[in-house]
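Q: Sequence and computational prediction follow.
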Amino acid sequence: MPTTYFLTGCANGIGRHMAQVFYDQGHNVVATDIDPVGLATLTAHWDQTRVFALKLDVRSAASWQEAIDQSLTRFGCIDVGLNIAGVVHVGYAAEFNPADVDLVVDVNLKGVVLGTRLLAAQMVKQGGGQIVNIASLAGVAPIQGLSLYSATKFAVRGFSLAAAGELRKQGVQVSVVCPDLVNTDMLTAQIDHPEAALSFSGGRILTVQDVERAIVREALQRRKLEVLIPNSRGWLGKIGNLFPALGFSITDSLRKKGLKKQAIWQSQKTSDGQKVA
C-alpha cells in the first residue's frame, strides 16, 4: 500500500526533488507551494490519481488546515510530512529591514511550527506518522552574514527536538535534517554577495541527491532524531558552540576560503551562462 507524503516548498530545490523521488517510488504525493506555476510544471505529466498539487502559504494556519483537510479527503491519511519550504536573506544584523525579518521568520520558523503542529494533531488522531523538518547547519553553528537565516534555523532545530520528545509517546516521530549549503536557488541567491562568504567555506557543495539520501536513509528509514550533512562539519559546529568566542578567531580565514569558492562559482555561472540551481 503506498505511503502518503505531504511536502512543502515543491516548486523548486529540495522540495521539488523529494516530491519527484517519492512519486517515482510509487507513493501518493501531496505537493504544495505558494507558487502554483512551479507546482504545475512539476506535476503536469504525473499520474493524477497519485498526486495532489496544492497552493499553500505556510505562514497561514488557515491555509495549512485547508491543505491538510483537502489531502485527507483525497488520500484518507497523511503518513509523512516534510517541512521543506524556506527562504534565505543575506545581510548583516545592523542592515536588514523589518520586512526582511517578517518574511524570513514567518516562512522559515512560523511555517515549520504551524506545519508540525497541524500535521502532528492529525497523526495523533490516526495513530501515528512521521514529520521531517529541514533546518540547516546554519542552525548548528551561527553564520555571520546570514544572521537572520541562522536564527530561524537554530529555532527550527530547537523546536523540532523539543517536539520530538513530546510526540514520541503518541506515535509520531519527528526528525530534523541540517544540511550544509546545497546547490539550489538558495546558493544562487548568495553567490554574488560577499556577506555570504562563510556559507561557501565548507568542503564540497551538497547536491539535492545528497539531501535525498540523508532524508530517506537516516530520517525515514533509520528514524534518526537529528541528521547533519555532512556529519563531520555538523559536529565541528557543535564543538565550536562550546567556545563561541573561538569561532571569531577563525572567521577571517574561513571568510577568505569562502570568497575564493564564491569566485569559482561566479566564474562558472558567467562562462557557462547557466543557472547554478
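A: Thanks, I have the structure now.
Q: Could you use CA atoms for every contact and neighbour count after this?
A: Noted.
Q: Leu54 belongs to a helix, doesn't it?
A: No: the assignment for Leu54, made by DSSP: H, G, I helix; E, B strand; the rest coil, is strand rather than a helix.
Q: element containing the residue lying closest to it once chain neighbours are set aside?
A: Counting by Cα to Cα, 6 or more residues apart in numbering, Thr32 is the residue found nearest to Leu54 once chain neighbours are left out, at 4.8 Å. Using DSSP states H and E, Thr32 sits within strand 28-33.
Q: helices and strands around that strand, which ones?
A: Where contact means 3 or more Cα pairs under 8 Å, 6 or more residues apart in numbering; DSSP states H and E, strand 28-33 is packed against strand 4-7, helix 13-24, helix 36-43, strand 51-55.
Q: from these, which stretch is densest packed?
A: strand 4-7 (a mean of 24; mean count of other Cα atoms under 10 Å).
Q: still on that earlier bit, what residues does the residue nearest to Leu54 make contact with?
A: By Cα atoms under 8 Å, 6 or more residues apart in numbering, the contact list for Thr32 reads 6-11, 39, 53-56.
Q: That one and Gly76, how far apart?
A: Computed as Cα to Cα, to the nearest Å, the Thr32 to Gly76 distance reads 17 Å.
Q: doesn't Cys178 fall inside a helix?
A: No: if the criterion is three-state DSSP, then Cys178 is strand and not within a helix.
Q: How many residues are close by it?
A: Burial measure for Cys178: 27 neighbouring residues, criterion other Cα atoms under 10 Å.
Q: show me what contacts it?
A: Contacts of Cys178 by Cα under 8 Å, 6+ apart are 134-140, 226-229.
Q: try this one next to it:
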Amino acid sequence: MAVLVLTGCASGIGAHMTGVFARRGDAVVATDVDLAALERRAAEGAWGANVRRVKLDVREEADWEAALDLAEREGGGPDVVMNIAGVLKPGWVTDLTAADVDFHLDVNVKGTVLGTRAAAARMIRRGRGGHIVNIGSLASLAPVPGLSLYAASKFAVRGFSLAAAMELARHEIAVSLVMPDAVQTPMLDLQVDHDEAAMTFSGPRPLTVEDVERALVDEVLPKRPLEITLPLGRGVLARAANTAPAASRWLEPILMKKGRKAQERIKRGR
C-alpha cells in the first residue's frame, strides 16, 4: 500500500485519481482549497474509506505541512505527491490585470514549488526515496496565444521540475512532469465561451480523465519518466513549436480557426 497526497481533488483529474488510488487500496490524502467542495465530492461515495481529506491552499506553506503531517500519520508517507491543482483564465495580453498575473503564478508555479519542496524534505528525512508528479501541460512546451499567463506558468513548472529532478535523483526521489493536451474537466468547460481560448480546442478531441489515468498508472508511476506528453501526436507538434517557436506564427491562424469551429460546435450542442 502506497501513501499518496493529491491536490485539486474536488474536481477534474484530482477527483478522478483519488478514486482510482483508493479503489486499488492505497491510502490517499485528498486535498483542495475548497474544503466544502471536497467534502461534497467525498459524500458521493465513490472514494471509499481509504481517503483522508484536508483543506490545502497550495500557496500556503503551513497548509502543505499539515497535509504531509496527515500523510505521515496515515502510513509513514508520503510515498507519492501529485501536484495536480491548477488554474486558467483566458485573456489577451493587453487585457491582463495584476490580479491575473498573481492568480496564475501563485497557484500554478508557487504551489508546485512549495509542494515539491515540502514533499522532498519529508522523503529525504525518511530515507526511502519517493516520487513527485507535477502536472504541466502541452502549454509547457508551445506558446499559446490567448493563454499567455497559463503558458508562462506551465513553462515555469517544466523548468522547475526538470531542475528538481536532477537535484533529487541522488536521494532516489523521482520527479516526473506530465504534459497533457486539453482534458475534459471544468477547466476546459470555462474556456468554451472565450475566443481567446480557441487554440485549446484545435486538437482532434479533448483527453478524458481516463486517458490521464492510464498514463499515470501504466507509465508514470511504474516507470518514473522525467516527462511525458499526452497524446503523442500533439506532443510531437508541441515539441516542434518549442524547438522552432517562430514557426508557430504560421501555424497559429490555422489552429485558431480550427479551434473556433470546435467551440461553435460545442455551443450548438448545449
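A: Ah, there it is. Bear in mind the structure is a predicted one, so any value in this text is a computation, not a measurement.
Q: what's the TM-score here?
A: Here the TM-score for the pair of chains, by TM-score structural alignment, normalised by the length of the second structure, is 0.96; 267 aligned residues with a Cα RMSD of 1.1 Å.
Q: that older thread, take the helices and strands packed on strand 28-33 of the first structure and lay them out in JSON lines including distance to Val107 of the first structure.
A: Formatted as JSON lines, these follow (distance: least, Cα to Cα, whole Å):
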{"stretch": "strand 4-7", "distance to Val107 of the first structure": "14"}
{"stretch": "helix 13-24", "distance to Val107 of the first structure": "14"}
{"stretch": "helix 36-43", "distance to Val107 of the first structure": "17"}
{"stretch": "strand 51-55", "distance to Val107 of the first structure": "15"}
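Q: To Ser267 of the first structure, which of those lies closest?
A: Smallest distance to Ser267 of the first structure across these (Cα to Cα): 21.9 Å, for helix 13-24.
Q: Check the mean deviation of that closest one from the second structure.
A: Comparison of helix 13-24 of the first structure with the second structure after fitting gives an average deviation of 0.4 Å (mean Cα distance after the TM-score superposition for the first structure).
Q: So what touches stretch 108-125 of the first structure?
A: 58-61, 64-65, 68, 78-79, 81, 83, 85-87, 129-131, 133, 152-153, 155-156, 159, 167, 170-172.
Q: buried set for that stretch?
A: Residues of stretch 108-125 of the first structure classed as buried: 108-116, 119-120, 122-123 (neighbour count, 16 or more other Cα atoms under 10 Å).
Q: The second structure: matching residues for that one?
A: Stretch 108-125 of the first structure corresponds to residues 108-125 of the second structure when matched by TM-score structural alignment.
Q: Output the contacting helices and strands for the helix or strand harbouring Asn134 of the second structure.
A: Taking DSSP H and E as the definition, Asn134 of the second structure sits inside strand 130-135. Counting contacts by 3+ Cα pairs under 8 Å, 6+ apart, strand 130-135 of the second structure packs against strand 80-83, helix 111-126, strand 173-180.
Q: In JSON lines: those, plus distance to Asp26 of the second structure.
A: Putting these into JSON lines (distance: least, Cα to Cα, whole Å) gives the following:
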{"stretch": "strand 80-83", "distance to Asp26 of the second structure": "11"}
{"stretch": "helix 111-126", "distance to Asp26 of the second structure": "18"}
{"stretch": "strand 173-180", "distance to Asp26 of the second structure": "19"}
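Q: returning to what we had before: filter the contacts of stretch 108-125 of the first structure to the buried ones?
A: Here, 16+ other Cα under 10 Å leaves 58-61, 64-65, 68, 78-79, 81, 83, 85-86, 129-131, 133, 152-153, 155-156, 159, 167, 171-172 buried among these.
Q: quick one: the nearest residue to Trp92 of the second structure once chain neighbours are set aside from Thr94 of the second structure, how far?
A: Leaving aside its chain neighbours, Trp92 of the second structure sits nearest to Gly146 (5.0 Å; criterion: Cα to Cα, 6+ apart). Noted for Gly146 of the second structure: a distance of 10 Å to Thr94 of the second structure, by Cα to Cα.
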